[in-house]
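Peer 1: With the sequence up front, the predicted model follows.
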Amino acid sequence: MAQAEGGYYVPHSSWWPIIGSVGVTALVVGIAMWLEGMGASLWVTGIGAVITLIMVIGWFGDVVREGVKGLYSDQVDRSLRWGMIWFIFSEVMFFAAFFGALFYARVFSVPWLSGEDPATSRLLWDSMVLSWPTAGPGNVGMEFQPMGPWPLPTINTLILLTSGVTLTIAHHALKAGNRGRLVTYMWFTVALGLLFTGLQGYEYYEAYAHLNLRLDTGIYGSTFFMLTGFHGVHVVIGTLMLAVISLRCMKGHFSPDSHFGFEASAWYWHFVDVVWLGVFIFVYVL
């Protein structure tokens, strides 16, 4: 897989950016309509999702074909790496917002409303006593059980940590030129990602069916489902990325010296692992 010699590859003109803009806009507008209870929201959301999916498949397909043809120079490779680094940084900030909301609610809001600041407590919710986890003063009396770390969250933690190990083994196999070992451990990683998603789905069923823990269960329910839910979405996306990379490995798209597509997916998956450790400690354990 020869690389372009010198220069900087300039791709041909493409409609994918505008198509993606239309799809993402329709998707966001559809979700906003759904939150407002508007009737056509599911249609708008579905159309936006389909357009976005077509854009992702088409655009990434073009990038893969360009890479396989050897059109990318070392400078393009560096640009792709920096692009992935900034993308992951944006994801770090995304989750930092939700962890910040959890921290503020637990460390500041609950103590203030429970009398740590008498003036605030008397003004807003007189004689209110709260302790975490709580649904909040507006939902006093709402009976629910918090989700503990055992057994499903702990099992899922072990699954994700194991997936990080299998992915690392696959990476070393790729650099060693051992394609059979590479493909085997890549599919192991994909299977572990699917298992994590399945167990989290069962955890949500238990929360709704037996713990009365829902997205509308006040501040605890909202922070719990926003953090675990968005992380779950990232696991699904990462699993799809790894599945595509596994198929590309089977087709021989990567070499020991040129495999940024593999590395980008691996970076993303390890990021997902690290975020889960934070979720596990601050949402389930503490």
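Peer 2: Looks like it arrived, so ask away. Numbering: from 1, shown residues only.
Peer 1: hey, let's count contacts and neighbours off CA atoms from now on
Peer 2: OK.
Peer 1: Same question for whichever strand or helix holds residue 63: list its buried residues.
Peer 2: If you go by DSSP states H and E, residue 63 is part of helix 41-68. By neighbour count with 16 or more other CA atoms under 10 Å, helix 41-68 contains the buried residues 41, 44-52, 55-56, 59, 67-68.
Peer 1: tell me what it is packed against?
Peer 2: Judged by 3 or more CA pairs under 8 Å, 6 or more residues apart in numbering; DSSP states H and E, helix 41-68 is in contact with helix 16-35.
Peer 1: now the helix it packs on and helix 41-68, what's the angle there?
Peer 2: Helix 16-35 and helix 41-68 are oriented at 150 degrees to each other (axes from the mean of the first three to the mean of the last three CA atoms, to 10 degrees).
Peer 1: so what does helix 16-35 touch, helix or strand wise?
Peer 2: Here helix 16-35 touches helix 41-68, going by 3+ CA pairs under 8 Å, 6+ apart.
Peer 1: next SSE after the helix it packs on?
Peer 2: Using DSSP H and E, the next helix or strand after helix 41-68 towards the C-terminus is helix 74-104.
Peer 1: Count residues in the vicinity of residue 262, would you?
Peer 2: Number of residues near residue 262 (other CA atoms under 10 Å) recorded here: 22.
Peer 1: burial count for the residue nearest to it when sequence neighbours are not counted?
Peer 2: Sequence neighbours aside, residue 245 is the residue nearest to residue 262 in space, at 6.2 Å (criterion: CA to CA, 6 or more residues apart in numbering). Neighbourhood size, residue 245 [other CA under 10 Å]: 23.
Peer 1: Correct me if wrong, but residue 245 is in a helix.
Peer 2: Yes: looking at residue 245 with DSSP: H, G, I helix; E, B strand; the rest coil, it is inside a helix.
Peer 1: And here is the other one:
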Amino acid sequence: MSQQAGAYYVPHGSRWPIIAAVGLFIFMWGAAHWLDGIEPEGPILLFTGVAIIIFMKFGWFGEVIRESQRGAYNSQVDVSFRMGMMWFIFSEVMFFGAFFGALFYSRGLQVPWLSGEGHGALTNYYLFRGYTGGWPTAGPDAIGGPFKTVPAWGEPLLNTLLLLSSSVTITIAHHALRDGHRRRMLVFLAATPILGALFLWFQAHEYIDAYTHLNLTLHSGIYGATFFLLTGFHGLHVTLGTIMLLVILYRTWRGDFSKEHHFAFEAVAWYWHFVDIVWLGLFLFVYIM
């Protein structure tokens, strides 16, 4: 159905929000059952919820793409999409900000207090006498036993170079799209998810080495918890970003984007640059400092 000039498109009767709500409910229900040790209901419910969510994403995004291609959206809708993506990335900034805050609080305040500095003198004297922990530490009880940290100048440095290179490739691809150079755009866009996949490969190897040779696990006290939560959630975001890049690569190859209209491409590029910036913070504050 064509839209009048200046009219703001609002879909009517969409089934996708209720499908999303049902999928999320079943997913969380299954996760709670699984954590409580209720099997096999827990895993079955959880993966059923995941399947419904995946089905919803393909269906909902496909419908949005079809609406865009038939001209249902005007400039006001485009602004709404851009603002929505900006707020989504802002929410991700707050998400990682919470984990970085936990890291800074632990190493800058909590561990020194437990060691007797500042307001922690009585706590150290009565509860953890003799504890003089520095960072990294597994805490006064050395939870998980002694461990070694991952060397910053090995795989983390390589992964930093990979992600920085991927920011360059997707930027070149974006400029090529706006300049109408299709071949260059496809080559550099294809290189970006390849670099993302290489990052994930080396991170998986890093985790295996940490568990098998360094005794650094998720249970290695406060350091192990913050290390794996920060790097693990970042790896999850790289995984999602790589999938998004592959979808955009397919849509670009199919010819869905033009010089003037390619917001989906831009949104994925924004997300990927955000993931790269977060990694720079991780490399600096988790691996080096």
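Peer 2: Happy to help now that I have it. On a predicted model such as this, the values are computed, not experimentally measured, just so you know.
Peer 1: TM-score for these two?
Peer 2: The pair, once superposed, lands on a TM-score of 0.96 when counted by TM-score structural alignment, normalised by the length of the first structure; 285 aligned residues with a CA RMSD of 1.6 Å.
Peer 1: Stretch 228-236 of the second structure vs the first structure, average offset?
Peer 2: For stretch 228-236 of the second structure, the mean deviation from the first structure after alignment is 0.4 Å (mean CA distance after the TM-score superposition for the first structure).
Peer 1: quick one: buried residues of that stretch?
Peer 2: In terms of neighbour count (16+ other CA under 10 Å), stretch 228-236 of the second structure has its buried residues at 228, 230-231, 234-235.
Peer 1: can you check stretch 7-24 of the second structure too?
Peer 2: Residues 16, 19-20, 23-24 are the ones in stretch 7-24 of the second structure that count as buried (16+ other CA under 10 Å).
Peer 1: which one is the residue nearest the centre of the second structure nearest to, not counting chain neighbours?
Peer 2: The second structure has residue 237 as the residue nearest its centroid, 2.0 Å off, counting by CA atoms, centre = their mean. Nearest residue to residue 237 of the second structure, sequence neighbours excluded (CA to CA, 6+ apart): residue 275, at 6.9 Å.
Peer 1: What's the match for the one you found in the first structure?
Peer 2: In the first structure, the residue matched to residue 275 of the second structure (TM-score structural alignment) is residue 272.
Peer 1: from what I can see that match touches residue 231, true?
Peer 2: Yes: at 7.3 Å, residue 272 of the first structure counts as touching residue 231 under the criterion of CA atoms under 8 Å.
Peer 1: so where is stretch 236-254 of the second structure in the first structure?
Peer 2: The aligned range for stretch 236-254 of the second structure in the first structure is 233-251, by TM-score structural alignment.
Peer 1: that older thread, looking at the buried residues of helix 41-68 of the first structure, spot the one nearest residue 5 of the first structure.
Peer 2: Among the buried residues of helix 41-68 of the first structure, residue 67 lies closest to residue 5 of the first structure (CA to CA), at 13.4 Å.
Peer 1: How about the contacts made by the closest one?
Peer 2: By CA atoms under 8 Å, 6 or more residues apart in numbering, residue 67 of the first structure lies in contact with nothing.
Peer 1: Distance check, it against residue 15 of the first structure.
Peer 2: Note on residue 67 of the first structure: its distance to residue 15 of the first structure, by CA to CA, to the nearest Å, is 19 Å.
Peer 1: quick one: which two of the buried residues of helix 41-68 of the first structure are the most distant?
Peer 2: The span of these, defined through CA to CA, is set by 41 and 68 at 40.1 Å.
Peer 1: Just to confirm, what residue in the second structure is aligned with residue 221 of the first structure?
Peer 2: In the second structure, residue 221 of the first structure lines up with residue 224, judged by TM-score structural alignment.
Peer 1: Run a quick neighbour tally on its match.
Peer 2: Per other CA under 10 Å, the neighbour tally for residue 224 of the second structure reads 21.
Peer 1: cool, and residue 217 of the first structure?
Peer 2: 20.
Peer 1: Identify the spatial nearest neighbour of the match of residue 221 of the first structure, chain neighbours not counted.
Peer 2: In space, and not counting its chain neighbours, residue 224 of the second structure is closest to residue 218: 4.8 Å by CA to CA, 6+ apart.
Peer 1: Look at that neighbour and give its secondary structure.
Peer 2: Three-state assignment for residue 218 of the second structure (three-state DSSP): coil.
Peer 1: For it, list the residues it contacts.
Peer 2: Taking CA under 8 Å, 6+ apart as the test, what residue 218 of the second structure contacts is 224-225, 227-228.
Peer 1: Put together a markdown table for the residues you listed, with secondary structure and distance to residue 151 of the second structure on each row.
Peer 2: Shown next, in a markdown table, are the contacts of residue 218 of the second structure (DSSP: H, G, I helix; E, B strand; the rest coil; distance: CA to CA, whole Å):
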| residue | secondary structure | distance to residue 151 of the second structure |
| --- | --- | --- |
| 224 | helix | 14 |
| 225 | helix | 17 |
| 227 | helix | 13 |
| 228 | helix | 15 |
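Peer 1: Closest one of these to residue 189 of the second structure?
Peer 2: Looking across the contacts of residue 218 of the second structure and measuring by CA to CA, the closest to residue 189 of the second structure is residue 228, at 29.6 Å.
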